[in-house]
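Participant: This is a predicted model, with the sequence first.
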Amino acid sequence: MPLLRRSKSEDSAADKALAQAASDEADKGRLSQAATQLVRRLVDLGIDGAGPLAPAAEAAAAARRKHPQVDDAIDALVSSSTRSAAVGGFVTGLGGFITLPVALPANLLGYYVIATRTVAGTAALRGYDLSSEEVRSAVLLVLADEDGGALLAKFGLAGPGGLVTRLARKQLTGPGLAVLNKAIGFQLLSRLGRSGLSRLGRGLPLAGGLLGAGLDAYALRRTAKAARAAFPLRRGEVGSALDSGL
């Protein structure tokens, strides 16, 4: 679903997430800690690489070496991510790296780690520097899907152009990006924790568990499609963007 297509309920959820993210009092709660740590885990594991996972830029560079055309490399990256997710024991292999202060389904957290790596790898292949804070925030916004569109509007970031361009144009300071990232964390926690995960199940049509039976290819490819839209090709920057992550 496009990032800027949203409902009134999504606007309301975005308002709530922003209020929670900006509240000093909320920082003392377990939910706030979980939102912050979820974003940190996704960045650590999905972008920078930690534990058994290599950096996303490294995976992107490997795909580019085999597939000189950028879009072919992205296709290969998505296919590789799908296969990796289907290998049993993926979440177990992450061990304590994925532990959060609140109980959430490990298989769904595993999905978001893989989705983060796919989005970040797509960004790197399109010429974006994954060490940039704006790029990292853009990766997280893609994960939030339609919820991210509501957050963009609340931050005055709706409009034409890629996500990174809009974030740079807004010139959010470090604290501003931190509030945005934390709001995304609240959004993702809300989606993960909804009763019976029913809405998540409809938004991401997963048949059974994400592991063992394998990651539902449609879900990941939909995320990859959103990433392509969010990160238009930066000609002349592709090689340097991949090198910066190695």
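Facilitator: Thanks, I have it. Numbers count the residues shown, from 1 in each chain.
Participant: Please count neighbours and contacts with C-alpha atoms only from this point.
Facilitator: Fine.
Participant: tell me the SS of A54?
Facilitator: Classification of A54 using DSSP: H, G, I helix; E, B strand; the rest coil returns coil.
Participant: Please tell me how far it sits from I114.
Facilitator: To I114, A54 is 12 Å away according to C-alpha to C-alpha, to the nearest Å.
Participant: next one: A13
Facilitator: 25 Å.
Participant: helices and strands around the helix or strand that contains T165, which ones?
Facilitator: Taking DSSP states H and E as the criterion, T165 maps to helix 163-170. The contact analysis (3 or more C-alpha pairs under 8 Å, 6 or more residues apart in numbering; DSSP states H and E) places helix 163-170 against helix 133-144.
Participant: ok and whatever helix or strand comes next after the helix it packs on relative to helix 133-144, angle-wise?
Facilitator: For helix 133-144, the following helix or strand on the C-terminal side (DSSP H and E) is helix 146-154. Here helix 146-154 runs at an angle of 130 degrees relative to helix 133-144 (axes from the mean of the first three to the mean of the last three C-alpha atoms, to 10 degrees).
Participant: hold the first one in mind and look at this next one:
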Amino acid sequence: MAMTEKLNEGKIMQALNWAYDKALDGSIPGTDSSYEMAENYLKGNANLIDKVNSLIRWQNTKSATTGFVSGLGGIIIMPVAIPANIATVLYVQIRMVAAVAIMGEYDVRDDRVKALAYACLAGNAAKDILKETGIIIGSKISTQLIKSISNETIIAINKRVGFKLLTKFGQKGTINLGKMIPLVGGVIGGALDGISTNIVGNIARETFIESSAITPS
């Protein structure tokens, strides 16, 4: 892998870690944390699948419209130079994935669950990424199965996810990283992709709710 690609992959993972932390802490003004989202959508008498689908549909609607980030207060400076639209996509999608995992009663602060959440961002390629690292989507997940994921496996998953996101957001596996661009409320416009967000949401539901499972091979 070329040095430029390694550098860009590192930038993507820095942005992803930033977005994940912000999503859990709810520290971006004008947005709920993943915990708050999960709590809101768990209310009511519908079954869990329907509640999760409702969350995904609403995130799709937001990501396909121009006003999603209009409620952000002030300017959010990322600790990494990466285009603001990419950082916003990562934030929207990882916040949704983490909320789905919380609704499935997973500990999203566990690095092993975090790696699975990151894999969901790869969309339809998520199962292949997990399979390549020795994890097969199966039936019901258990705490013991989660604990069986090694640090080496976490690193391998994150590496594959980072490269997949490069191909998703960039051209030929690289991203033209310019100077740091602040994430400003209301400026992203229609940069978010509702279709992509829907796919990511569906993968998160299959991973943390429906099949709710991983089985190390």
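Facilitator: Structure received. Everything numeric in this text was worked out from a predicted model, so none of it was measured.
Participant: Can you give me the TM-score here?
Facilitator: The TM-score (TM-score structural alignment, normalised by the length of structure 2) is 0.70; 195 aligned residues with a C-alpha RMSD of 3.7 Å.
Participant: who has more neighbours, A54 and I114 of structure 1?
Facilitator: Neighbour tally, A54 of structure 1 and I114, criterion other C-alpha atoms under 10 Å: the higher count belongs to I114, 25 against 16.
Participant: my read: that one touches S81, true?
Facilitator: Yes. At 6.6 Å, I114 of structure 1 and S81 qualify as touching, with contact defined as C-alpha atoms under 8 Å.
Participant: Determine which residue lies closest to the centroid of structure 2.
Facilitator: I94 (2.5 Å; C-alpha atoms, centre = their mean).
Participant: That one pairs with which position in structure 1?
Facilitator: The alignment partner of I94 of structure 2 in structure 1, by TM-score structural alignment, is T116.
Participant: Its match against S137, yeah?
Facilitator: No. Using C-alpha under 8 Å as the test, T116 of structure 1 is too far from S137 to be in contact (11.2 Å).
Participant: Farthest from the middle of structure 2: give me that residue.
Facilitator: N45 (27.2 Å).
Participant: element containing it?
Facilitator: N45 of structure 2 belongs to no helix or strand, assigned by DSSP H and E.
Participant: Tell me the spacing between it and K51 of structure 2.
Facilitator: In terms of C-alpha to C-alpha, N45 of structure 2 sits 9 Å off from K51 of structure 2.
Participant: P83 of structure 2 too?
Facilitator: 33 Å.
Participant: One more: R57 of structure 2?
Facilitator: With C-alpha to C-alpha as the criterion, R57 of structure 2 and K51 of structure 2 are 10 Å apart.
Participant: got it, and M96 of structure 2?
Facilitator: Applying C-alpha to C-alpha to M96 of structure 2 and K51 of structure 2 gives a distance of 13 Å.
Participant: and what of T197 of structure 2?
Facilitator: From T197 of structure 2 over to K51 of structure 2 (counting by C-alpha to C-alpha), the distance is 17 Å.
Participant: neighbour-wise, which of the two wins?
Facilitator: T197 (28 against 20).
Participant: Just confirm the more buried one contacts N60, I think it does.
Facilitator: Yes. Contact criterion C-alpha under 8 Å: T197 of structure 2 and N60 qualify, at 5.9 Å.
Participant: Pull out the buried positions in the helix or strand where A23 of structure 2 lies.
Facilitator: In this assignment (DSSP H and E), A23 of structure 2 forms part of helix 3-25. Taking 16 or more other C-alpha atoms under 10 Å as the neighbour-count basis, helix 3-25 of structure 2 is seen to contain the buried residues 5, 8-24.
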